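Participant: Pasted the sequence and its predicted model underneath.
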Amino acid sequence: MATKHDLILEYIEGLPVGERISVRSIAKNLSVSEGTAYRAIKDAENTGLVSTIQRVGTIRIERKLKKNIERLTFGEVVRIIEGDVLGGSDGLDKDLDKFVIGAMTEDAMRRYITPGSLMIVGNREGVQELALKNGAAVLITGGFDTTEAVASLADQQAMPVLRTTYDTFTVATMINRALSDQLIKKDIMQVSDIYMPLDKTVYLMAGDTIASYQKLSSQTGHSRFPVVNKNMRVIGVVTAKDILGKPDSQLIDRVMTREPIVVKQSMSVASVSHQMIWDGLEMMPVVQDDLTLMGMVSRQDVMKAMQLVQRQPQMSNTISDQVVGEIQTVDTDREGQPLALPFYRFEVSPQMVNSVGTISFGVLSEIIGNVAQRTILHTQRRNTLIEQMNLHYLRLIQLETEIEVQAKILEFGRRSAKLDIEAYLDNIIVAKAIVVLQVMERS
């Protein structure tokens, strides 16, 4: 039986686009409490059913498309290329592994066609049939149609035949970008990859006593536990500090820290690491949107994951990778003698400049931040996260100029480091920054 929450979401989804809604109207029309209506509307906003606009209110909108592709299916390809399906619609939920461009003879291309691949071709019916018979999908460019025989074969093989008006080069570029985005997303480690599931998580109930905490702490060796109510929703966290000097009969919900910082499975490990280091947290509960406990993630797990990410091979380049890839490390002076602290050099390429031909402020910030991180890694063997940067652009840095960047460590502590970074052009300072970094613990 559907819950009131589900019924409200179903009601909202049935409203015409542009319809205004409110907590009061939902509560009145569906005979639910305003609290239930409010939670459902917030959920609808998170899923893209409604949007809240200042001075207008909350209105029904078209569902937002998901920007990040979890898995690249042929159905997702149809959306990317703005195409349509000519046959084999049962295979739209299958994953795309690679694509092949049909620009050779049929005999020559047989070796390149593999199951799960996508053959990009024009109006060559022989190639279309060859691809389908070898377990590949077909994308017809140029807006051409296909024959009934090919469409029927696609239905039999449950592999789609797609059509788009774009040319082959444009389509290949669009799909390649989507595949790169997918690889980058997979490379970003999320909480769901490392957290301890509920069946292995130790927690306390709101009605438990401090004696229960003492027993659990003795059994596990841990001192921090999430606290849940009878519906398994996280309502607090209890630590050794909370129970200090309290009687064993005291209820946990009277001494726990309420409204604790929680995380969700979709959050990146980097963002959780940032929060844990800054707030000095040893454990964070992992919850659903309604705060139902899913498990927990420990500081040790996060640190190990961050160290692993640093050692992973790059799967696909981001814009940041392209920028910092131009930076060269110089660890010797002009006479070839080793330097105590290396400096860094890069040339301003056309991709780095803004509309007036000088280096983009964002690119310069990326370079300065990367130099700061490299300096700490070189001198202290510690990985870091950027916390704060105060950057002054003192002179214009033109296209095709060679810049040298030097770093000086002002402070280095257990949790943070502060660096003075200066950029030089022909021994004249052109930019200066003070960078504060969070220092990650060694796993």
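Facilitator: Noted; the coordinates are in hand.
Participant: Please count neighbours and contacts with C-alpha atoms only from this point.
Facilitator: OK.
Participant: Run through the strands of the stretch 51-200 of the chain in chain order.
Facilitator: 57-60, 84-87, 99-101, 118-121, 137-140, 161-163, 196-197 (DSSP state E, counting those that start in this stretch).
Participant: got those as a markdown table, with distance to residue 412 columns?
Facilitator: Output for the strands of the stretch 51-200 of the chain, formatted as a markdown table (distance: least, Cα to Cα, whole Å):
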| stretch | distance to residue 412 |
| --- | --- |
| strand 57-60 | 48 |
| strand 84-87 | 58 |
| strand 99-101 | 49 |
| strand 118-121 | 53 |
| strand 137-140 | 56 |
| strand 161-163 | 58 |
| strand 196-197 | 33 |
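Participant: Go through those strands and pick out the most buried.
Facilitator: Relative to the other members of the strands of the stretch 51-200 of the chain, strand 137-140 carries the highest mean neighbour count by mean count of other Cα atoms under 10 Å, namely a mean of 30.
Participant: can you pull the contacts of residue 160?
Facilitator: Residues in contact with residue 160, defined by Cα atoms under 8 Å, 6 or more residues apart in numbering, are 74, 85, 86, 87, 88, 89, 90, 91, 92, 137, 138, 154.
Participant: so how many other residues sit close to the residue lying closest to it once chain neighbours are set aside?
Facilitator: Ranked by Cα to Cα, 6 or more residues apart in numbering and with sequence neighbours excluded, the top spatial neighbour of residue 160 is residue 88, at 4.0 Å. By other Cα atoms under 10 Å, the residues close to residue 88 number 23.
Participant: Second structure for comparison follows:
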Amino acid sequence: MKTKHEQILEFIESLPIGEKLSVRLVAKELKVSEGTAYRAIKEAENSGLVSTIKRVGTIRIESKTGEHIENLTFEEIVNITDAEVHGGLSGLKKTLTKFVIGAMTEEAMLRYISEESLMIIGNREEAQQLSLEHGAAVLITGGFKPSQRVIDIANEKELPLISTSYDTFTVGTMINRAMTDQLIKKEIVRVQSIYTPLEHTQYLNKDDTVYTYRMLNVNSSHSRFPVVHSDNRLVGIVTAKDVVGKEDHVPIEKVMTKNPDHAKKHMSVASIAHTMIWDGLEVMPVVSDELTLIGIISRQDIMKAMQSIQKQPQSGDTISDQINQLINESDNDQFTFSVTPQTTDNMGTISFGVLSEVVTETVYNHLASRNKKNLVVEQMNLHYFNMIQLGNELTIKPSIFDENRRSARLDVQVFSENTLAAKAVVVCQLIQKK
């Protein structure tokens, strides 16, 4: 029999796209407590079934697919520009491929209007109508409101019609930055992209015995198995070490490790890799917000993901990318870095955060040259001795003073004007296949 939580999720999935819902409505419809309804709605939001939009409320949406992750949706434009929705509510989950600033005549605008685009415009009613009729959503800047005629067209075409108090230049800047951010997000691999789902996962019930574990372990590529309750809620994990010397009839519940480390679908692979390396885990359970087992992630999955990331072309520059572009490798395992205005603080000296990133990126580059590409910086102690001024040329000298199969320790010296300006000790965890 399905739990109340599962019944609520099914009810939400049955609602048409664009339907508004609330905690009170769900609680009344399914005769459950408002607390139960709230928790289910939050999970539905995390799963992409519903979305909460400012000044609109919670609405049933179409599930977002992975191939559109690089595109912004009109709903996200509403949040970015703190806008108000006037019409075309059902089109908020549509994606936009470009935005156009309508600083031209209506006749000239026709060359630039296309479907899946956003027209940013002021209080020009004819231009607003023209954009909607040719398949473009409309964002009205300057705090102006649309007429009822334009609202009716937006509803008919199912194209969002929104307005914001910001000026056109500010809005264009905000959306352009958001598009860059989306490209960066696309490069961040998350657990949901690589984990093994439940139907292909081997796991045990807490009422199973050590004998069941041994039979399961015979044909498995790993020796760690999640342990679940009768409702598939994760309650522990069992390993070969736990069952050594135990009789076959002993219940798994007696030997398992309770409250094990686990991952959730929205977590980044980097954060999970850090935990798995540090604790020496070959497998980690993946759970929902309700701690229901939905799959596992293995060290092999992590390795494949990190190798895939290294092959991806850069689409959007992060701060790390920008700093890395300023680092040049010279002879004798040395690196140079020029202090530019963008890397300084308001005193004209290099920012401590930038210096930390320079050291980190140098360590990555140094170890990559030694074919140690799969690594995570675990710890860094950075000491700043002398001020590093704008325009200075830095020489960074990393050297490994301790290394084993799982970790490496490096001493990093930073010279400015031939003087030792900073020194760091960096500890890295190396990812190895098991």
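Facilitator: Everything's here; your move. Predicted model, so just to flag it, every value in this text is computed and none were measured.
Participant: Need the TM-score from the superposition.
Facilitator: The TM-score (TM-score structural alignment, normalised by the length of the second structure) is 0.81; 389 aligned residues with a Cα RMSD of 3.2 Å.
Participant: residues near the counterpart of residue 425 of the first structure in the second structure, how many?
Facilitator: Taking TM-score structural alignment as the criterion, the aligned counterpart of residue 425 of the first structure in the second structure is residue 416. Close neighbours of residue 416 of the second structure, defined as other Cα under 10 Å, add up to 19.
Participant: try the one 5 residues further on
Facilitator: Neighbouring residues of residue 421 of the second structure were enumerated by other Cα under 10 Å; the total is 18.
Participant: Am I right that it sits in a strand?
Facilitator: Yes - secondary structure assignment places residue 421 of the second structure in a strand (DSSP: H, G, I helix; E, B strand; the rest coil).
Participant: Report the contact partners of it.
Facilitator: Each residue near residue 421 of the second structure by Cα under 8 Å, 6+ apart is listed here: 384, 385, 386, 387, 388, 413, 414, 415.
Participant: Please repeat the previous calculation with a cut-off of 10 Å.
Facilitator: Taking Cα atoms under 10 Å, 6 or more residues apart in numbering as the criterion, residue 421 of the second structure is in contact with 383, 384, 385, 386, 387, 388, 394, 395, 413, 414, 415.
Participant: Just those residues: which are in strands?
Facilitator: Of the positions in the contacts of residue 421 of the second structure, 383, 384, 394, 395, 413, 414, 415 sit in strands, assigned by DSSP state E.
Participant: For the stretch 301-434 of the second structure, which segments count as helices?
Facilitator: When secondary structure is read from DSSP state H, counting those that start in this stretch, the stretch 301-434 of the second structure shows helices at 319-325, 352-368.
Participant: OK, contacts around the counterpart of residue 268 of the second structure in the first structure?
Facilitator: Using TM-score structural alignment as the criterion, residue 268 of the second structure maps onto residue 268 of the first structure. Counting by Cα under 10 Å, 6+ apart, residue 268 of the first structure makes contact with 188, 189, 190, 191, 192, 193.
Participant: And for the first one, the neighbour number?
Facilitator: When neighbours are counted by other Cα under 10 Å, residue 188 of the first structure registers 13.
Participant: Not counting residues beside it along the chain, what's closest to it?
Facilitator: Nearest residue to residue 188 of the first structure, sequence neighbours excluded (Cα to Cα, 6+ apart): residue 268, at 6.9 Å.
Participant: again, but for residue 20 of the second structure
Facilitator: residue 59 (4.2 Å).
Participant: Kindly report the same for residue 152 of the first structure.
Facilitator: In space, and not counting its chain neighbours, residue 152 of the first structure is closest to residue 87: 7.0 Å by Cα to Cα, 6+ apart.
Participant: Do I have it right that the one you found meets residue 132?
Facilitator: No - the pair residue 87 of the first structure and residue 132 does not pass the contact test of Cα atoms under 10 Å, sitting 11.0 Å apart.
Participant: Quick check: neighbours shared by those two?
Facilitator: Between them, residue 87 of the first structure and residue 132 share these contacting residues under Cα under 10 Å, 6+ apart: 138, 150, 151, 153, 154, 155, 156, 157, 158, 159, 160, 161.
Participant: now, which of those lie within helices?
Facilitator: 150, 151, 153, 154, 155, 156, 157 (DSSP state H).
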